[in-house]
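> got a predicted model here, sequence first, then my questions.
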Amino acid sequence: MSTHAATAAARRGKLTAEREAELYEAVICLLREGGYDSVTMEGVAARTKCGKATLYRQWGTKPRLVTAALDKARCAVFTDIDTGSLVGDLREAARVAASRRERDAELMEAVSQAYIQHPDLRAALRETVIAPEVAALDAMLGRGVERGELAADNPAIGFVAPCFLGMLRIERIFEDRFADAATMRVFVDAVLLPALGVTPRPEPGPEPDEPAEV
């Protein structure tokens, strides 16, 4: 945990978990209703009957509050994936990410324009929301190197996390093309694995039927 995150966590310890959840829910509702610009410290305070000073004391800035709310609204997508093989890890990451795409995409879309326009929000999201998923994908690749599944100097390694997360973010633009788990699976098998020099073993098919006794 970073120094800033640890300090923020210490501040938030003064609120009960229930009260904190109520504040986060208000932020998420405002994001859904009008995007990032509709979220204000005054608006959150009024909706939750909380003092504005409390919000500033706990989170310091609006970007930190919004980022904390987004982080709470989602669960880590990739951090618990460890199937024992790089192929299995990337395919499972594709499956899990696709299953959550609608919920996550809606919230990220609400702050996408602000992400470009506000460096402080961008930095907060990178630290709290994006960095853990990048680290989890990098860990999958690290385990693959340790198992001898791919070369440590493969230049494609550094592009896997950006490409994977980029696919999830751009799917709203190419909705029909990037809409489901099957397409994400093809992306892993046809793009990522060949770039990494990994050839997946064919998955076992159904057992052949036993010949009928005569």
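Now that the structure is in, tell me what you want to look at.
> CA only for contacts and neighbour counts going forward, please
Will do.
> all helices for this structure, in order.
Using DSSP state H, the helices found in the chain span residues 3-12, 17-34, 41-48, 52-59, 62-73, 86-99, 101-117, 119-125, 131-146, 157-170, 181-187, 193-196.
> pasting the second one now:
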Amino acid sequence: MTPTQATAARRSKISPERAQELYAAVLDELREHGYEALTMEGVAARACCGKSTLYRQWRTKPQLVAAALRAHRRGTLAAVDTGTLAGDLREAARIAAGTSGRDTRLTQALGLAVLSDEELQAALREALVEPELAAFGAMVQRAADRGEIAAGHPALEFLPAQLMGVLRIRPVLEGRYADAAYMERFVDASVLPALGLAPAP
């Protein structure tokens, strides 16, 4: 049994509704106190549960935080398939924009821990980053199969960094979150021209 399967098996012992309550408690603690000050004890107290429940289901703080962040997301890039790469990228941008305000605040709350805590990095990559990278890979592969773009196009390497990065940096540069209109303009003006593609209709 893989670590992911083992985690899913443990999680099945509580109801989905209760899991959402626990995730909400995690995110509230994260927003209020940041990652470093977040504790399993604090989450248990806020969620009115035993600390052993959290350890039994998720084992460690990084795994619990990663699971809460994943459950918090709305929409999935894996479901995107418009028939063209331009359309897929614009739809991916809209999905990303739908969570930019909420997720950006939470990402900022993780602070330096994301860079210094290897266990947290690994948990976030498994729960959040790798599924998105796989979705981008599937979009590109479909486009290559349709003949829209060469599989080795040099700009493809930077797609995830472009779309994920602009979500994080706009609040820093302009004091505003990257909403759907902004993300669509970014794709049309920057991403698609770099790929040699026309904007989606």
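Received, thanks. Model, not experiment: these values are computed from the prediction.
> got a TM-score for the two of them?
The TM-score (TM-score structural alignment, normalised by the length of the second structure) is 0.90; 201 aligned residues with a Cα RMSD of 2.0 Å.
> hang on, the earlier thing: closest one to D80 of the first structure among the helices of the first structure?
Between D80 of the first structure and those, the shortest separation by Cα to Cα is 8.2 Å, and it involves helix 131-146.
> tell me roughly how far that closest one lies from the second structure on average.
Once the two are superposed, helix 131-146 of the first structure sits an average of 1.2 Å from its aligned residues in the second structure (mean Cα distance after the TM-score superposition for the first structure).
> in that helix, what counts as buried?
Of the residues in helix 131-146 of the first structure, those scored as buried under the neighbour-count criterion (16 or more other Cα atoms under 10 Å) are 132-134, 136-145.
> what does stretch 14-25 of the first structure give?
Residues of stretch 14-25 of the first structure classed as buried by neighbour count (16+ other Cα under 10 Å): 20, 23-25.
> likewise stretch 94-114 of the first structure?
In stretch 94-114 of the first structure, the ones that count as buried by 16+ other Cα under 10 Å are 94-98, 101, 104-105, 107, 109-112, 114.
> quick test: name the residue nearest the centre of the second structure.
Nearest residue to the geometric centre of the second structure (Cα atoms, centre = their mean): L128, 4.4 Å.
> find the residue closest to that one in space, skipping its chain neighbours.
Closest residue to L128 of the second structure apart from its sequence neighbours, by Cα to Cα, 6 or more residues apart in numbering: R70 at 6.1 Å.
> I'd say that neighbour and R125 touch.
No. When contacts are counted by Cα atoms under 8 Å, R70 of the second structure is not listed as touching R125 (10.7 Å).
> I figured L55 of the first structure hits M41, correct?
Yes. Using Cα under 8 Å, L55 of the first structure is in contact with M41, at 7.0 Å.
> find the residues that touch each one of these two.
Counting by Cα atoms under 8 Å, 6 or more residues apart in numbering, no residue touches both L55 of the first structure and M41.
> how close does I157 of the first structure sit to G60 of the first structure?
With the distance defined as Cα to Cα, to the nearest Å, I157 of the first structure ends up 37 Å from G60 of the first structure.
> pick out whichever of those two has more residues nearby.
Under the criterion of other Cα atoms under 10 Å, the comparison of I157 of the first structure against G60 puts I157 first, with 18 against 14.
> for the nearest residue to D188 of the second structure once chain neighbours are set aside, what are its contacts?
Setting aside the residues directly before and after it, D188 of the second structure is nearest to P199 in space (Cα to Cα, 6+ apart), at 5.3 Å. For P199 of the second structure, the set of contacting residues under the criterion of Cα under 8 Å, 6+ apart consists of 86, 188, 192.
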